[in-house]
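Participant: Sharing a model prediction with you, sequence too.
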Amino acid sequence: MVATTRPARRAPVTRSRIGALIALVAAVLLAVALSLALGAQTLTVSEIWHAVVAPDPSAPATAIVRDLRLPRTILGVLVGLALGAAGALMQGHTRNPIADPGLLGISAGASFAVVIGIQFGVTGLTGYIWFAFAGALLASLAVFGIAAGGRGGPTPVTLALAGLAISALLSSFTQSMLISDDSSLNVFRFWVVGSLSGRGTDVAVQVLPFIAAGLLLALANAPALNALGLGEDVARALGQRVLLARTIGVIAIVLLAGAATAACGPIAFLGLIVPHMARALTGPDHRWLIPLSALAGAAVLLLADVLGRLVIRPAELQTGIVLAAAGAPFFIALVRRRAGVVKL
């Protein structure tokens, strides 16, 4: 009797998850189409199709689509995938529903390194990428090293506390350097706001290997993360190597969030919001939660970018500002909802 009832229970769950996956893929495709079509100048479907498939160098639509909108759309998909998956990993490893990738010091480390790069005369975006990625990597290693210094290795609590400490320290260093150097402040403020505009295809090519490696590690880390969600003692009893699982998870988060932050600057709230959206569709199983969070991240980021182009057209609002305006109410609602069930 058990053998006949289990498939019946699992089938609706599997069908709903597949349906959610198909819906999010469709949402990403729709967001890509809107990103190519909408902006300061609205283009027709025919103009977009010819610009992508059979470009005419003399047509204005070709320059708009291929030189401006297509590169930022590709980068938006990559960065959205990265931040969505990194957010699901971060919340899973810390068992904290309001955690995002910045909790590991990634944004603070990247910002600090970019300011150092500006001090050395780096002005191009391609130069910022490597400074920002190196800063994110070193800050995350410092957080992980501090959290692992206690008995039993890193835990959700020690990771969160170490991340907050390193972020505060690096942010204070960054602010002190900017206060004393107006030229650095003027350059830095255009990067730190978080934006997809002004990025060429070369930026997407540079971050693609890191994001691809991070996504593969995130998917490989999903089964262990399910076990860790039951508690570390239970995970060890089930045969999981907790330290190895934590290490793989942190490496994946650093690769994903570090590359995304390096390419676009700090983009707040995306890694916080989309895992909750995906969890409502698929439940807590990280084998489904991580890929659905990645797809939701790509769709939400592109839609926020499109909205930023339209609200003050022909000018545009930076993507990081749009997400902050949308994410802040979501964060407040999440905290208020959790406050009613938390018992100290």
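Facilitator: Looks like it arrived, so ask away. Residues are numbered from 1 along each chain as shown.

Participant: C-alpha only now, for contacts and for neighbours.
Facilitator: Noted.

Participant: And the helices in the chain?
Facilitator: Counting by DSSP state H, the segments of the chain that form helices are 2-37, 45-53, 60-62, 70-94, 106-119, 125-147, 156-179, 182-192, 201-228, 232-237, 242-264, 270-282, 286-310, 319-339.

Participant: Put this next to the previous one:
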Amino acid sequence: MSATAIAAPRKPASRRTAGLLLGLVLLVLVVLASLAVGAKQISLDHVWSGLFDPAGTKDDAIIRELRLPRTLIGAASGAALGIAGGVMQTLLRNPLADPGLLGVNAGASAAVVTAISVLGIGSFHGYLWFALGGAAAATVLVIALGGSRAATPVRLALAGTAANAALFGYVNGLQLFDLEALDAMRHWSVGTIANRDPALLTAVLPLLVAGGLLSFALSRSLGALAMGDDSARALGAVPARTRALSIVAITLLCGGATAVCGPIGFVGLMIPHAVRAFCGPDPRWLLPYCALYAPVLVLGCDVIGRVVMSPAEVEVGIVTALFGGLIFIYLVRQRKVARL
């Protein structure tokens, strides 16, 4: 019997529900902080009036034109990365599964630098779809190199490392000979939700929603697949179809988020580990937890980045890499961390 079948009953439904409610409360609080905190501090009263009863003041403009789009992009991209990480780790039964480790970020970067340097595309709107396509191609390539159904954590890590090295070598090579590409990539590859055009989120939101809904629809089949192909078939799941649709969902979620924000590391890797200790490995609970707690992490790190060097800012991708790495090391060293 798999870990999914054993561990899930040990987590009472009341505890799981309480965890979801806590995540919702934390998300509301961090959203308010994201709207109120920055180089200019704005009171919560003014945040409320700026959102629902604007008077045309400077604070209203800051809230509605700068911080609200930034917050929505951070919440959407965080949820997408968290859900994708949960699906990826469950599907592959691999605790190393993460968009960055499996080549999604490298594939998106390679496609973007190609669009900039070779095709002369210089706007976020122009290379948005290149990033999405590159992420999709890299995901399929790494899983194929890792052995597809026979994939193991070691083989996938090696395949991801090889793909990342090759793709980033290509990116660095093009940047070396094209200063325009280097400058454009510098603004995209740092991983940020600041100064992003809200229209970018509008463009990829249908993809993120489709990927999220598909992930939740597959949650029961993913739980069955965790017990092995034979057990999954006995429970009515179709392993090949579940894997194929899961890869589609991962690509839509990771590719869309990376295309808008650039590569933001550790979110899809760390959040499923953190919440699995409370909700268990059952995807029917794991994915909603990831959808709530991942945007809490992204927006929380973004707020920290705004105040730690105020009035300057540290981009969210740098903060998540710093805190995410430290917290992840702590989690994997604890004996109580739930295993896949």
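Facilitator: Arrived safely, thanks for sending. In this text the structure is predicted, and so the values were computed from the model without any measurement.

Participant: Now the TM-score, please.
Facilitator: The TM-score (TM-score structural alignment, normalised by the length of structure 2) is 0.90; 329 aligned residues with a C-alpha RMSD of 2.4 Å.

Participant: Highest mean neighbour count out of the helices of structure 1?
Facilitator: Comparing the helices of structure 1 by mean neighbour count (mean count of other C-alpha atoms under 10 Å), helix 70-94 comes out on top with a mean of 28.

Participant: so how far is V322 of structure 1 from the equivalent of C290 of structure 2 over in structure 1?
Facilitator: Residue correspondence, TM-score structural alignment: C290 of structure 2 in this structure matches S293 in structure 1. Distance of S293 of structure 1 to V322 of structure 1, computed by C-alpha to C-alpha, to the nearest Å: 19 Å.

Participant: Now check structure 1 for the residue matching C261 of structure 2.
Facilitator: Mapped onto structure 1 by TM-score structural alignment, C261 of structure 2 lines up with C264.

Participant: residue contacts, that match?
Facilitator: Taking C-alpha atoms under 8 Å, 6 or more residues apart in numbering as the criterion, C264 of structure 1 is in contact with 79, 191, 194-196.

Participant: And the residue lying closest to A162 of structure 1 once chain neighbours are set aside, how close does it get to A113 of structure 1?
Facilitator: Once its chain neighbours are removed from consideration, A162 of structure 1 has its nearest residue in V143; the separation is 5.3 Å (C-alpha to C-alpha, 6 or more residues apart in numbering). Distance from V143 of structure 1 to A113 of structure 1, counting by C-alpha to C-alpha: 16 Å.

Participant: Next: P154 of structure 1.
Facilitator: Using C-alpha to C-alpha, one gets 25 Å for the distance from P154 of structure 1 to A113 of structure 1.

Participant: would a markdown table of the helices of structure 1 with distance to D100 of structure 1 be doable?
Facilitator: Output for these, formatted as a markdown table (distance: least, C-alpha to C-alpha, whole Å):
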| stretch | distance to D100 of structure 1 |
| --- | --- |
| helix 2-37 | 21 |
| helix 45-53 | 36 |
| helix 60-62 | 38 |
| helix 70-94 | 5 |
| helix 106-119 | 10 |
| helix 125-147 | 13 |
| helix 156-179 | 10 |
| helix 182-192 | 17 |
| helix 201-228 | 15 |
| helix 232-237 | 21 |
| helix 242-264 | 10 |
| helix 270-282 | 5 |
| helix 286-310 | 13 |
| helix 319-339 | 11 |
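
Participant: Report the separation between A234 of structure 2 and S221 of structure 2.
Facilitator: Using C-alpha to C-alpha, we find A234 of structure 2 at a distance of 11 Å from S221 of structure 2.

Participant: With V112 of structure 2 instead?
Facilitator: From V112 of structure 2 across to S221 of structure 2, the span is 34 Å (C-alpha to C-alpha).

Participant: Closest to I312 of structure 1 out of the contacts of C264 of structure 1?
Facilitator: Taking C-alpha to C-alpha as the measure, S195 is the one of the contacts of C264 of structure 1 closest to I312 of structure 1, at 15.6 Å.

Participant: Let me know whether the closest one touches E316 as I believe.
Facilitator: No. Between S195 of structure 1 and E316 there is no contact, the gap being 10.5 Å when judged by C-alpha atoms under 8 Å.
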